[in-house]
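**Student:** just coords:
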């Protein structure tokens, strides 16, 4: 398998970024909803630290992924125009939310006076001063972006399954 994309298939770099980020984002969404419903504050606090660190990792990977997407050849989408528009719109929104989600978390943590630590290696700078109202605002943004991400992930998966099982084309195979 080639490292770079071709006009018929995604390369190893794109495939790894796709699946690693997909799994991380789904795990972070699950952990995010779980930890906000936990009654044990101490256990919740530990999970928040991990959630923030992996969220920053997603932000870094998302920036790398967007740069790779811009600079790389992509396999041709040999599908009807309306499906191509839907696919590109969905992907564009996914890329946008992959950046907004961790940024909103970083802003929320900063406004709460608890900027994220990257796996204990270093603490990221606060993006804003401590401000309870701002923290609540970014908390709402973070939550709504999570719901939008879930909807887009479901749409993305359903689209891939439709192409594989109904259209019987190779779109899913190109990213595996």
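**Tutor:** That came through fine. Worth saying up front: this structure is predicted, and the values here are computed from it rather than measured.
**Student:** switch to C-alpha atoms for all contacts and neighbour counts from now on
**Tutor:** Noted.
**Student:** Does the residue nearest to the spatial centre of the chain lie in a helix or a strand, and which?
**Tutor:** Centroid check for the chain by C-alpha atoms, centre = their mean gives residue 98 as the closest residue, at 3.5 Å. For residue 98, the host element (DSSP states H and E) is helix 81-111.
**Student:** Show me where the chain has its helices.
**Tutor:** For the chain, the helices defined by DSSP state H cover 12-36, 41-71, 81-111, 132-161.
**Student:** Pick the most deeply packed of these.
**Tutor:** Mean neighbours per residue, mean count of other C-alpha atoms under 10 Å, is largest over those for helix 81-111, with a mean of 18.
**Student:** Could you pull up the contacting residues of the closest residue to residue 111 other than its chain neighbours?
**Tutor:** Nearest non-adjacent residue to residue 111, counting by C-alpha to C-alpha, 6 or more residues apart in numbering: residue 130, 4.3 Å away. Going by C-alpha atoms under 8 Å, 6 or more residues apart in numbering, residue 130 touches 110-113.
**Student:** A further structure is provided below for comparison with the first:
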């Protein structure tokens, strides 16, 4: 089954979910690793380019995933779920989607603000143009520092939401014993 139904996710939504989950977790790990590397090292430059390349892929996939989600019904939450859990699920998903868009854009803007003028070369294939940096962010140095902090704290927030998302899925599977996790692991 390719498309979603009101009962389960289809193959496309499941593929988006797990492919993006792996890439996001990989990027978060790489980002945490990169922050302590010397900026003048060639290997560091290569890792930053890889991080930016996959960040751009995630941005594109997030947009495609949102388009797919708008043209396909999402499975309904179990009727037995309390109202507060339903609200938490909706807010958690909104946060995840928001950060899937926000983090690549904030990273792109951070690089664009950098006084170093380092290009973003996507998988050694093409250069992504810099974004215009709003004047209210101040000098390039100030803007870059501010955006670096915003990007970093956004990543920490994403880590927290991912942990909560996984905990909720496991709670549904092992405690509530409903099909919430199963419907994201195989189309039926």
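**Tutor:** Perfect, thanks for sending it. Given the structure is predicted, the values throughout are model-derived calculations rather than measurements.
**Student:** Work out the TM-score between the chains.
**Tutor:** Once superposed, chain against chain, the TM-score is 0.95 (TM-score structural alignment, normalised by the length of structure 1); 175 aligned residues with a C-alpha RMSD of 1.4 Å.
**Student:** picking that back up, which residue numbers in structure 2 go with the helix holding residue 98 of structure 1?
**Tutor:** The aligned range for helix 81-111 of structure 1 in structure 2 is 83-113, by TM-score structural alignment.
**Student:** And that stretch, how far out from the chain middle?
**Tutor:** Offset of stretch 83-113 of structure 2 from its chain centre (C-alpha atoms, centre = their mean, to the nearest Å): 7 Å.
**Student:** What of stretch 17-31 of structure 2?
**Tutor:** Centroid separation between stretch 17-31 of structure 2 and its chain, computed with C-alpha atoms, centre = their mean, is 8 Å.
**Student:** can you check stretch 168-176 of structure 1 too?
**Tutor:** Here stretch 168-176 of structure 1 is found 21 Å from its chain centre; the criterion is C-alpha atoms, centre = their mean.
**Student:** My guess is residue 21 of structure 1 contacts residue 59. True?
**Tutor:** No - using C-alpha atoms under 8 Å, residue 21 of structure 1 is not in contact with residue 59; the gap is 9.7 Å.
**Student:** tell me the average deviation of the helix holding residue 98 of structure 1 from structure 2 after fitting.
**Tutor:** Helix 81-111 of structure 1, aligned to structure 2 and superposed, deviates on average by 0.6 Å (mean C-alpha distance after the TM-score superposition for structure 1).
**Student:** Give me the angle between that helix and helix 12-36.
**Tutor:** 50 degrees (axes from the mean of the first three to the mean of the last three C-alpha atoms, to 10 degrees).
**Student:** Give me the helices and strands touching helix 81-111 of structure 1, please.
**Tutor:** Where contact means 3 or more C-alpha pairs under 8 Å, 6 or more residues apart in numbering; DSSP states H and E, helix 81-111 of structure 1 is packed against helix 41-71, helix 132-161.
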